[in-house]
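Student: below are the sequence and a predicted model for it; my questions follow.
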Amino acid sequence: MPEDVPASTPRRTVRVGLLGCGSVGSQVVRLLTEQATDLEARVGAPVELVGVAVRRLDARREVDVPAHLLTTDAAGLVASGVDVVIEVIGGIEPARTLILSALEHGASVVTANKALLAEDGSTLFTAAEKHNRDLYYEAAVAGAIPILRPLRESLAGDRVRRVLGIVNGTTNFILDKMDTSGAGFSEALEEAQSLGYAEADPTADIEGFDAAAKAAILASLAFHTRVVAADVYREGITDVSAADVASAREMDAVVKLLAICELTDGPDGPAVSARVHPAMIPRSHPLASVREAFNAVFVESEAAGELMFYGPGAGGAPTASAVLGDFVTVARNRLVDVRGAGESAYAELAVRPMGETTTRYHVAVDVDDRAGVLAAVALAFAEHGVSIQTVRQEGRGDDAQLVVVSHRATDAALSATVAALHTMPEVRDVSSVMRVEGEGE
């Protein structure tokens, strides 16, 4: 070895700033500390946590954080020259401003912020490209399940046709309990809250806002088109009744809150659609076996075929696992001054409105129990161009219930059919309307 070359050269340290120290942030701190030696080997350099931005210094936390690391000056932390900023505070602001500042000051960013990415991801991606820095966000969808990286990288050479997923653990727990125990919605929600699966205010989960944000991210990646939360049709599970779940059971099906992203061909060329709503799926479908608070995403592509990704979709430790996976990649890139895969929005496909999306309906109609009623109901479907796949009638004294499952039709035609049923003198009530996905399409 030449005398003027040192035997070893000190490796630069990767300096990390963390925004937020709640359930996920606390676990990020724990993993950065406990796995420091392994992370150094995987990254290729020592990793130093230089600051943790919090709202309150005296708040109780799941892990002990050295006092000298805690700060309420989040803006100062992201502008301090750190190499990587990890954002797990959530929400739109101040997260957006802090991420943009981090990128402007030369830091790469790892975030778990699904709401921000679904609402204004384009601003973040544009800033990351401008400043030649990474923006990674595996933890934003489905917790520890590696689904975004496969869509962005592993399947980049394939054509994804459909992404169908259970991406909210709270709603899956509730619907699973309704199916397995016969509980009503309110009872199952109370159990979810008592076990910590649902927040005191569960609106974001049970009304589908959380799943819709994730659907926007999945559709954007799968179809190389910017899809925002406002493009996603959304229905929650608050109107799902024990009778709906029982009716699904009679069809050998289960009710799940599904995020459905599709690439479809139309008269004006290909377009994408994204929707979140409860639906009946046959028990033979892989997603039907996803129990309790677990998540799963089913991907259909032209070359690879059918793929399924399954695992814990939320929780501090599982989400932190996804955060650290992104961190290792981003840190490696910083050491060699390269940038990983960015936004892929070249296709710029139109987003198809829900009314033009094709689906199937399960409709329960309470009617007078007399001759000719079935024919009248069938005529209402036919007049709107909707074909009936199956119909079942149950007598109940002076009235009866017809349970109709349609073939695929546009959602607008199916909605118009239901509206027409409400006006018919033979119909006492349309007691249940639910979409059907899976087999028999």
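Tutor: Done, it's in.

Student: use CA for all of it now, contacts and neighbours both
Tutor: OK.

Student: nearest spatial neighbour of the residue nearest to the spatial centre of the chain, skipping sequence neighbours?
Tutor: What sits nearest the mean C-alpha location of the chain, by C-alpha atoms, centre = their mean, is Lys214, with 3.0 Å. Distances taken as C-alpha to C-alpha, 6 or more residues apart in numbering place Val141 nearest to Lys214, at 5.6 Å, with adjacent residues excluded.

Student: try this one side by side with the last:
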Amino acid sequence: MSCKIGILGLGTVGTGVAKILLDPEGRHPVLREIEIKSVGVRSLSTKRDVDLPASYYTNNLESIVNDPDIEIIVELIGGLEPARSLILQAIANGKHVVTANKAVLARYGAEIFTAAKANGVYVMLEASVGGGIPIIQALKQALGANRIAAVTGIINGTTNYILSRMHQEGGAFEDILANAQALGYAEADPTADVDGYDAADKIAILASLAFGDRIKLDEIYREGIRNVTSIDIHWATELGFAIKLLGIARHAVVDGESGLDIRVHPTLIPITHPLASINGVTNAVTVAGDPIGEVVFSGPGAGSGATASAVVADIINVVAALKSGTGKINQLMGCSHQHYAKVHSVDSNKTQFYVRLIARDRPGVIGEIGMRFGKHLVNLESIIQKNSHGEFAEVVVVTKQVVERNFQTAIADIKNLDAIESIATVLRIL
């Protein structure tokens, strides 16, 4: 007896999912037992690149989540509403849900997973982070024996593409962004990507799975890549770093209190680090745990093939679980987090910094800057003056690991020095 599914949304990913399900030859045998019953679309008149009868389509998405014959709802419409309401209605009707919607999960995951547990259904989310990279199942199952210390990832392909080209070509952010938009790698409104919102959604999901607690999205520090310049790319290279937008979630103890340090920001990464060589639209995630050490997951982070692969894998897992006939939720597949994590404020965490200042080219400036940092308990690893332009010169400072609030206080103090024209860039170092 086949398992009937309903697909909400037939865009790039939805089309990819349908094509896989309609062509099971050579794939997992469970695919032969899955039947598409209905597909929810915005417009019935749009021509589709998939071989499905016209009778399968409907623009009444609620009819799909209320259909008693459908066991699994595949939500691929994106956005917050009506996606959230449709997911909750499907759960209330006792249907399992497979979704790629990181925005809904990051904001309403507590509500959704509480409802799923109460109704005894699965909510599967492999495609929500990292496209085709199997990072969700790895954190749920394969790495389950480990104490996770940190999850660090390049989890937004658009920003990685832009920063990679800035590194390779020395171009300006705005010019490369415009080109990325023309090529379809960046949206017309790139805010979610370049300002770090997309990566924050994803690191919230990964942190919840890695550390076993719910995460409040508004407690994640977020900073995008708009202020990264080709000059900083050059300096990073000269100092032995690459610059990437990272999502970082790690265990941290602050003033004796255990909690999490979770943030998204452009980061200088040592060129020897596995993430430093990840370029283009590729995504990669490193997981550090005990006893495994550090493992790296890398692959295409978006697109029809990669994301559809993850969606269909989730569908297969649900169908296989239903076939087992236990009648109980497998907690390795489901999400049962009940408590919220303690997330330390960014100003209390320890971080290493890169700073580029524009200063007057005169004797004593380096000493003045060093003294102000020292006054606020910021130890320096290096301080370099270079590239004089008339009466001004660039000064690049690399700190040691310091408490962020001490660093920010020092920067505010240095900004007021008569010798300082501007604080051009401040970036964190992994």
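Tutor: Here it is on my side, so go on. Treat the numbers as computed from the prediction; the structure is a model and nothing was measured.

Student: returning to what we had before: the aligned partner of the residue nearest to Lys214 of the first structure in the second structure and Asp175 of the second structure: what is the separation?
Tutor: Residue pairing (TM-score structural alignment): Val141 of the first structure is matched to Val129 of the second structure. In this view, Val129 of the second structure and Asp175 of the second structure are 28 Å apart by C-alpha to C-alpha, to the nearest Å.

Student: kindly report the same for Val312 of the second structure.
Tutor: 37 Å.

Student: can you give me the helices for the first structure?
Tutor: For the first structure, the helices defined by DSSP state H occupy 23-34, 36-43, 74-78, 95-104, 114-130, 148-149, 169-181, 185-194, 203-206, 209-223, 242-250, 316-336, 373-383, 411-423.

Student: matching residues in the second structure for the first one?
Tutor: Right, helix 23-34 of the first structure. Taking TM-score structural alignment, helix 23-34 of the first structure hits residues 12-23 over in the second structure.

Student: for the fourth one, same thing?
Tutor: Under TM-score structural alignment, the counterpart of helix 95-104 of the first structure in the second structure spans residues 83-92.

Student: the matching stretch vs the first structure, mean deviation?
Tutor: In the superposition with the first structure, the average deviation recorded for stretch 83-92 of the second structure is 1.1 Å (mean C-alpha distance after the TM-score superposition for the first structure).

Student: mind listing residues that contact the match of helix 23-34 of the first structure?
Tutor: 7-8, 31, 34-36, 49-51, 76, 303-305, 307-309, 311-312 (C-alpha atoms under 8 Å, 6 or more residues apart in numbering).

Student: filter these down to just the buried residues.
Tutor: 7-8, 31, 34-36, 76, 303-305, 307-309, 311-312 (16 or more other C-alpha atoms under 10 Å).

Student: Thr425 of the second structure: which of these is nearest?
Tutor: The nearest member of those to Thr425 of the second structure, counting by C-alpha to C-alpha, is Gly303 at 33.1 Å.

Student: the first structure: which residue goes with the closest one?
Tutor: In the first structure, the residue paired with Gly303 of the second structure according to TM-score structural alignment is Gly315.

Student: go ahead and confirm that match touches Ile145.
Tutor: No: assessed by C-alpha atoms under 8 Å, Gly315 of the first structure is found out of contact with Ile145, at 11.8 Å.

Student: contact partners for Thr417 of the first structure?
Tutor: Per C-alpha under 8 Å, 6+ apart, neighbours of Thr417 of the first structure: Ala380, Phe381, His384, Val386.

Student: and the gap between it and Tyr136 of the first structure?
Tutor: 44 Å.

Student: again, but for Gly143 of the first structure
Tutor: Plainly put, Gly143 of the first structure is 14 Å away from Tyr136 of the first structure if you go by C-alpha to C-alpha.

Student: kindly report the same for Ala293 of the first structure.
Tutor: Per C-alpha to C-alpha, Ala293 of the first structure is found 25 Å from Tyr136 of the first structure.

Student: Val367 of the first structure too?
Tutor: Plainly put, Val367 of the first structure is 54 Å away from Tyr136 of the first structure if you go by C-alpha to C-alpha.

Student: strands along the stretch 201-350 of the second structure, start to end?
Tutor: 221-222, 241-254, 257-270, 282-290, 293-300, 350-360 (DSSP state E, counting those that start in this stretch).

Student: which parts of the second one are buried?
Tutor: Read that as strand 241-254 of the second structure. Phe241, Ala242, Ile243, Lys244, Leu245, Leu246, Gly247, Ile248, Ala249, Arg250, His251, Ala252.

Student: relative to the first structure, what is the average displacement of it?
Tutor: Looks like 0.9 Å for strand 241-254 of the second structure (mean C-alpha distance after the TM-score superposition for the first structure).

Student: alright, that wraps it up for me.
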